[in-house]
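In: for reference, the sequence and a predicted model appear below.
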Amino acid sequence: MQVSLTADDGHTFSAWEAGNPDGPHALVVVQEIFGVNRHMRQIADTFASQGFSVLTPALFDRVERDAELGYTQDDVKKGLALRAEIPLKDTLADLRACAEHFRRHAPHRKVGIIGFCWGGTLAWDAATQTHDFSVAVSWYGGGIAAHKDAVPHCPVQLHFGGQDSSIPHMDVAAIRTAHPELDIYVYDDAGHGFGNSDRSSFNEAANRLAWERSVAFLEAGLHTKGNIPDRP
């Protein structure tokens, strides 16, 4: 269902909520450049069916409310244009608001984050530029290489498609070199968006394996005893 959240700068935005809000595994699912469309709601609902409490924030609400796009070239252009209008600090404020929402009644509750495409880059940014998340997973985050020297504050797992024409192999290699400690997986026959069943690039085998790895990694990170990382 739709809920309304407020970031610390006063911006109010919607989020898709799925699962038991007080369940043991709190997770923020971060959208692609196509908004919180049917696919992103399906992803959230699938995580909920596996025991996660999920919030998927509508990050485009800062420039266009309720934006839901398809996958035509015009949709891609519009999604890129909307993304370009939103400073990183604003998207991070929205992601932090989701984490705070989860911790409203449990201040030390751990929160995970997983993102796809643009959201994959944002998951990395949230892991490196905030202390709000205890575990982070990124699927085909094209902007990570540009921020590869940032240091994560929590465990991070990355997934890339070996046939992704928008993320060069050299970018993935550079990330590996900068962070040999990270779990980085490349699916040789998969392209960009291999986890989106609504796109022609969907790769069932890669999606299944990446999903299994992601769920196991998130559950392990959220099960670990102790509080969330100290925040400044």
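Out: Received it, and whenever you're ready, just let me know what you need. Numbering: from 1, shown residues only.
In: use CA for all of it now, contacts and neighbours both
Out: Noted.
In: mind checking the end-to-end distance for stretch 67-77?
Out: 13 Å (CA to CA, to the nearest Å).
In: okay, which residue is most central for the protein?
Out: Geometric centre of the chain, nearest residue: Gly115, 1.7 Å, by CA atoms, centre = their mean.
In: below is an additional structure, to be compared with the one above:
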Amino acid sequence: MADPFSAAVDAQWVDIPMPGGSPRAMPAWWARPAAGERPRAAVLVLPEVFGVNGWVRSVADRLAAEGYAALAISTFWRTAPHLDVGYDEAGLAAGREHRDQVTTDQLLSDVAAAAAWLQAAHQGDGLAHKPLGCVGFCFGGHLALLAATLPVIAATADFYGARVSTFRPGGGSPSLELVPEIPGRLWCFCGDADPLMPAEELRAIEAALAAHPEAGHRLLIAPGAGHGYMCTARGDYHPAAAQEGWAALLELFASSL
């Protein structure tokens, strides 16, 4: 996929060192504003089950064009560090195979390592002591809710992160039960025509967020939108809902980071 923002940003693959003296590193796509421009803040991008593919990289590039430093991390780096599969049945099956091997503890460790890299390696950008944003899509949206429990994350956009009311990666009580532990703001996005997020799931999310009105959490439901509506490469892409979702994401980050 061509990157329409490549002229406005500096972007490249980087390797994120992992804690504990691990000989392996986590691949990530690193995008920042064009040379000479200081990022306004940094954002972590958590991909769908299809990996850090062209569309996910374009999200990071688009954030960089808005003035943010963005790091899209490979959440499947332990089993498929360079996963990049298509939006078809074969790609979905391959992605789900690796998705099912991710645990919550692994994800939190990965996000902490990415945050440490951002803050330590880019002190000259003014990122050393700034809180981070986080955005995730599909399974990455579910993981973004988990990442939101870390103190370093100040604002999280969870796009259609399914099964948060019934499941937690690696086992345990449903991820939605962690909402009281989130120190920052969590905005959950989904379409009202998403078959992976039925009405009972949306009610559970709404209730969990509403229980903490002081936190500034929100549930934003896009009329007529299905699963994956933000992604231009998916059959459920919904231009109007995607435009509104992107505007809300920028509002969240501008007011929180």
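Out: It's in. Worth saying up front: this structure is predicted, and the values here are computed from it rather than measured.
In: give me the TM-score for this pair.
Out: With the length set by TM-score structural alignment, normalised by the length of the first structure, the two chains reach a TM-score of 0.91; 221 aligned residues with a CA RMSD of 1.4 Å.
In: and the residue nearest to the centre of the first structure, how far from Gly70 of the first structure?
Out: Gly115 of the first structure is 18 Å from Gly70 of the first structure, by CA to CA.
In: now do Trp139 of the first structure
Out: From Trp139 of the first structure to Gly70 of the first structure the distance is 19 Å (CA to CA).
In: cool, Lys110 of the first structure as well?
Out: From Lys110 of the first structure to Gly70 of the first structure the distance is 33 Å (CA to CA).
In: can you check Pro24 of the first structure too?
Out: 33 Å.
In: equivalent analysis for Leu80 of the first structure, please.
Out: 13 Å.
In: can you give me the helices for the stretch 151-257 of the second structure?
Out: Shown for the stretch 151-257 of the second structure, the helices assigned by DSSP state H, counting those that start in this stretch span residues 199-210, 239-256.
In: so where is the longest one in the first structure?
Out: Right, helix 239-256 of the second structure. Using TM-score structural alignment, helix 239-256 of the second structure lines up with residues 204-221 of the first structure.
In: chain center to the matching stretch: distance?
Out: Its chain's average C-alpha position is 13 Å from that of stretch 204-221 of the first structure, according to CA atoms, centre = their mean, to the nearest Å.
In: now do stretch 17-28 of the second structure
Out: With CA atoms, centre = their mean, you get 20 Å for stretch 17-28 of the second structure.
In: same thing with stretch 107-115 of the first structure?
Out: 11 Å.
In: buried set for that stretch?
Out: Neighbour-count burial for stretch 107-115 of the first structure flags Arg109, Lys110, Val111, Gly112, Ile113, Ile114, Gly115 (criterion: 16 or more other CA atoms under 10 Å).
In: can you give me the end-to-end distance of stretch 135-150 of the first structure?
Out: 16 Å.
In: returning to that earlier point: between Leu80 and Gly70 of the first structure, tell me which one has more neighbours.
Out: Gly70 (17 against 14; other CA atoms under 10 Å).
In: just confirm that one is within a helix.
Out: No: under DSSP: H, G, I helix; E, B strand; the rest coil, Gly70 of the first structure sits outside any helix and is assigned coil.
In: just give me the neighbour total for the residue mapped onto Gly120 of the first structure from the second structure.
Out: In the second structure, the residue matched to Gly120 of the first structure (TM-score structural alignment) is Gly141. Counted with other CA under 10 Å, the neighbours of Gly141 of the second structure add up to 27.
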